[in-house]
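In: predicted model and sequence below, questions to follow.
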Amino acid sequence: MLKSNNQKGFTLIEMLIVLFIISILILIAIPNVTKHFATVDKKGCDAYATMVQGQVEAYRIDIGKYPTSITELEDKDYLKVTDSKTCEGKTISITDGKVSVSN
């Protein structure tokens, strides 16, 4: 009986090379993804502060004066109560009709 050495499949070396290439691609991709998360969080916080400023202006138009705090906007249903005082761990405050984000 003759045995054929014509089996199809990957050798161990080929598999190791593929795993090595995949590892390199992952090492390149992960830092780029984490940078984008930080950028997205900052832009989201900036957008939220702009939205709160819009609600401050809407409050002034409706009530005739600027709100003195975020709580005042929440009480009048201009903002939802959940987490509207913070953004990315920073405090959002209103001073003389201007919204500011500070540590």
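Out: Done, it's in. Numbers count the residues shown, from 1 in each chain.
In: please count neighbours and contacts with C-alpha atoms only from this point.
Out: Will do.
In: tell me which residue is most central in this protein.
Out: Asp41 (3.3 Å; Cα atoms, centre = their mean).
In: so who does that residue touch?
Out: Counting by Cα atoms under 8 Å, 6 or more residues apart in numbering, Asp41 makes contact with Glu88.
In: against that first model, consider the following:
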Amino acid sequence: MKKIKHFKAFTLIEMLLVLLIISLLLVLIIPNISKQSKHIQSTGCKAQLKLIDSQIQAYTLKFGQPPNTIDNLVSEGFIKDDQKSCKNGQTIAINNGEAVAS
């Protein structure tokens, strides 16, 4: 008579519990990630506004007057065309010599 070897393995209930715990963790983590993404985009837009402000100052030093529009900065090579708007969709304009997002 042969002996049957019993291997230790996970039961179906144990596997389901592990999947339940993983899915609960995902449900809790994913909303926090999306909130952080919005915060990162707004912070990135603030940084981009500071960059545009510094380029406005450089333009003013070079030409003796601030640019009228953001297109003046692009045409003179101070910024690139894709820097006229933030990643969150806000457009950047020049108002009273300062960069503003709207």
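Out: Received it, and whenever you're ready, just let me know what you need. Not measured: the values here are computed from a predicted model.
In: could you pull out the strands in structure 1 for me?
Out: With strands called from DSSP state E, structure 1 shows them at 86-87, 90-95, 98-102.
In: and the longest helix seen in structure 1, how far from the chain's centre?
Out: Among the segments of structure 1 that qualify as a helix by DSSP state H, the longest is helix 12-63. Mean C-alpha position of helix 12-63 of structure 1 versus that of the full chain (Cα atoms, centre = their mean, to the nearest Å) differs by 5 Å.
In: mean per-residue distance, that helix to structure 2?
Out: Superposed on structure 2, helix 12-63 of structure 1 shows a mean distance of 0.6 Å to its aligned residues (mean Cα distance after the TM-score superposition for structure 1).
In: quick check: angle from that helix to strand 90-95?
Out: With axes from the mean of the first three to the mean of the last three Cα atoms, to 10 degrees defining the directions, helix 12-63 of structure 1 sits at 20 degrees from strand 90-95.
In: and Gln55 of structure 2, what's its match in structure 1?
Out: For Gln55 of structure 2, the aligned position in structure 1 is occupied by Gln55, per TM-score structural alignment.
In: tell me how many other residues surround the residue lying closest to that match once chain neighbours are set aside.
Out: Nearest residue to Gln55 of structure 1 in three dimensions, chain neighbours excluded: Tyr78, at 6.1 Å (Cα to Cα, 6 or more residues apart in numbering). The number of residues packed near Tyr78 of structure 1 is 17, by other Cα atoms under 10 Å.
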